[in-house]
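K.L.:
Got a sequence here, can you model it:
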Amino acid sequence: MDDSGEKTMSLARKALKKSFQDITADLFPILKAIGNIKRFSILVTLLDGPISFQTLLLQSKLQKTALANHLVQLTSVKLIQKPTYGIYDLTMDGVEYLSALHQTWMQSMNVHQKQLQRIQSRPMSSMFIKKLLHQE
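P.N.:
The predicted model follows:
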């Protein structure tokens, strides 16, 4: 990368850092909510659409109180909503956070997969092949 590219990257990182410093207090509760496997599973379940508390209770295999507590936490950070009594659904923010996580994961996995494919497609040396086949 040339000097201008490094400067651009450095400026982008500084801007990102400043932005995160400004939003950390608001962002951290959302990350904490998503970071719990039970709450994350609830969010994924809600991708099917609005679901009743009773259905979530059956699917999550949680106790009523535990499920209620998880739903309160997800509601408090506005990842889910309760459009009618006893029914829960993702908010647009909830859908967008899940989409962003999925997209980031897929992009990251694609990078790793491409690196692996590049390594696997390298020609093997004849010495390595002989050792591999025990023909030395």
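
K.L.:
okay, CA-based contacts and neighbour counts for the rest of this
P.N.:
OK.

K.L.:
so the residue most central in space within the chain, which of the three states?
P.N.:
In the chain, the centroid-proximal residue (Cα atoms, centre = their mean) is residue 101; its distance is 3.1 Å. Here residue 101 is recorded as helix under DSSP: H, G, I helix; E, B strand; the rest coil.

K.L.:
mind listing the helices for the chain?
P.N.:
Using DSSP state H, the helices of the chain run over 3-34, 37-45, 53-60, 64-76, 92-120, 126-132.

K.L.:
Compare the ones you listed and give me the one nearest residue 85.
P.N.:
Counting by Cα to Cα, residue 85 lies closest to helix 53-60 out of those; the figure is 9.2 Å.

K.L.:
just checking, what packs against that closest one?
P.N.:
Helices and strands touching helix 53-60, by 3 or more Cα pairs under 8 Å, 6 or more residues apart in numbering; DSSP states H and E, are helix 37-45, helix 64-76.

K.L.:
What residues of the shortest one count as buried?
P.N.:
Neighbour-count burial for helix 37-45 flags 38-40, 42-43, 45 (criterion: 16 or more other Cα atoms under 10 Å).

K.L.:
Closest to residue 90 out of those?
P.N.:
residue 43 (7.1 Å).

K.L.:
Name the residues that touch stretch 28-41?
P.N.:
60, 70-71, 73-74, 77, 79 (Cα atoms under 8 Å, 6 or more residues apart in numbering).

K.L.:
Could you also give me the structure for this next sequence, so I can compare it with the first?
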Amino acid sequence: MSIERNTLKISIEQVAQDLFPILKALGNPKRFSLLIVLLDGPCSFQKLLSHTHLQKTALANHLTHLAQVNLIQKPDYGFYDLTIDGTEYLRALYRTWKQSMTAQQKTLQSVQSRPMSSGFIKKLLHQE
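P.N.:
Purely as a prediction, here's the structure:
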């Protein structure tokens, strides 16, 4: 194991118990969707309700869960917003995804699966 990986292992082990609740919150599709909606800025409970199509109790439970792990806050009665941590976790996840080999392979596959125009094929084959 390289020194860098060993250092990462030790560091992750030290914070794992703190990370699990955050990862659990981020791993739920409904909660993740709520975080994405909140990227637009503070939202009312009603707007979140209409966006998610959840029952009031279910939405309240999801919001409570996100607040408990400090991903969202309630800046005003009936309104919710991302915390700095919430925004930074979303940024980090997106940045990691964009830099991942998986994302790069998906992009390449998408480009390769596009149909070629007949004009492009003629140019490619020098038949024009």
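
K.L.:
circling back to that earlier point, between all of the contacts of stretch 28-41 of structure 1, which two are separated the most?
P.N.:
60 and 77 (20.1 Å).

K.L.:
Between the two, which has more neighbouring residues?
P.N.:
Using other Cα atoms under 10 Å, the more surrounded residue of residue 60 of structure 1 and residue 77 is residue 77, with 20 against 15.

K.L.:
ok, so what distance separates the more buried one from residue 25 of structure 1?
P.N.:
12 Å (Cα to Cα, to the nearest Å).

K.L.:
do the same with residue 18 of structure 1
P.N.:
Applying Cα to Cα to residue 18 of structure 1 and residue 25 of structure 1 gives a distance of 13 Å.

K.L.:
Isn't residue 78 of structure 2 up against residue 44?
P.N.:
Yes. Applying Cα atoms under 8 Å as the test, residue 78 of structure 2 and residue 44 come out as touching, 5.6 Å apart.

K.L.:
What is the equivalent residue in structure 2 for residue 52 of structure 1?
P.N.:
Matched to structure 2 by TM-score structural alignment, residue 52 of structure 1 sits across from residue 44.

K.L.:
on that earlier part again, compare residue 78 and residue 44 of structure 2 (neighbour count), which wins?
P.N.:
Between residue 78 of structure 2 and residue 44, counting by other Cα under 10 Å, residue 44 is the more crowded of the two (15 against 11).

K.L.:
dump the residue contacts of the residue nearest to that one when sequence neighbours are not counted.
P.N.:
For residue 44 of structure 2, ignoring the flanking residues on the chain, the nearest one in space by Cα to Cα, 6 or more residues apart in numbering is residue 79 at 4.3 Å. For residue 79 of structure 2, the contact set (Cα under 8 Å, 6+ apart) comprises 42-45.

K.L.:
Chain neighbours aside, what residue packs nearest to the residue mapped onto residue 67 of structure 2 from structure 1?
P.N.:
If you follow residue 67 of structure 2 across to structure 1 using TM-score structural alignment, you land on residue 75. Using Cα to Cα, 6+ apart and skipping residues adjacent in sequence, the residue nearest residue 75 of structure 1 is residue 81, 5.7 Å away.

K.L.:
How many residues are close by that neighbour?
P.N.:
Residues lying near residue 81 of structure 1 (other Cα under 10 Å) number 20.

K.L.:
who are the neighbours in contact with it?
P.N.:
75, 88-91.

K.L.:
Please report how far residue 60 of structure 2 lies from residue 1 of structure 2.
P.N.:
Residue 60 of structure 2 is 45 Å from residue 1 of structure 2, by Cα to Cα.
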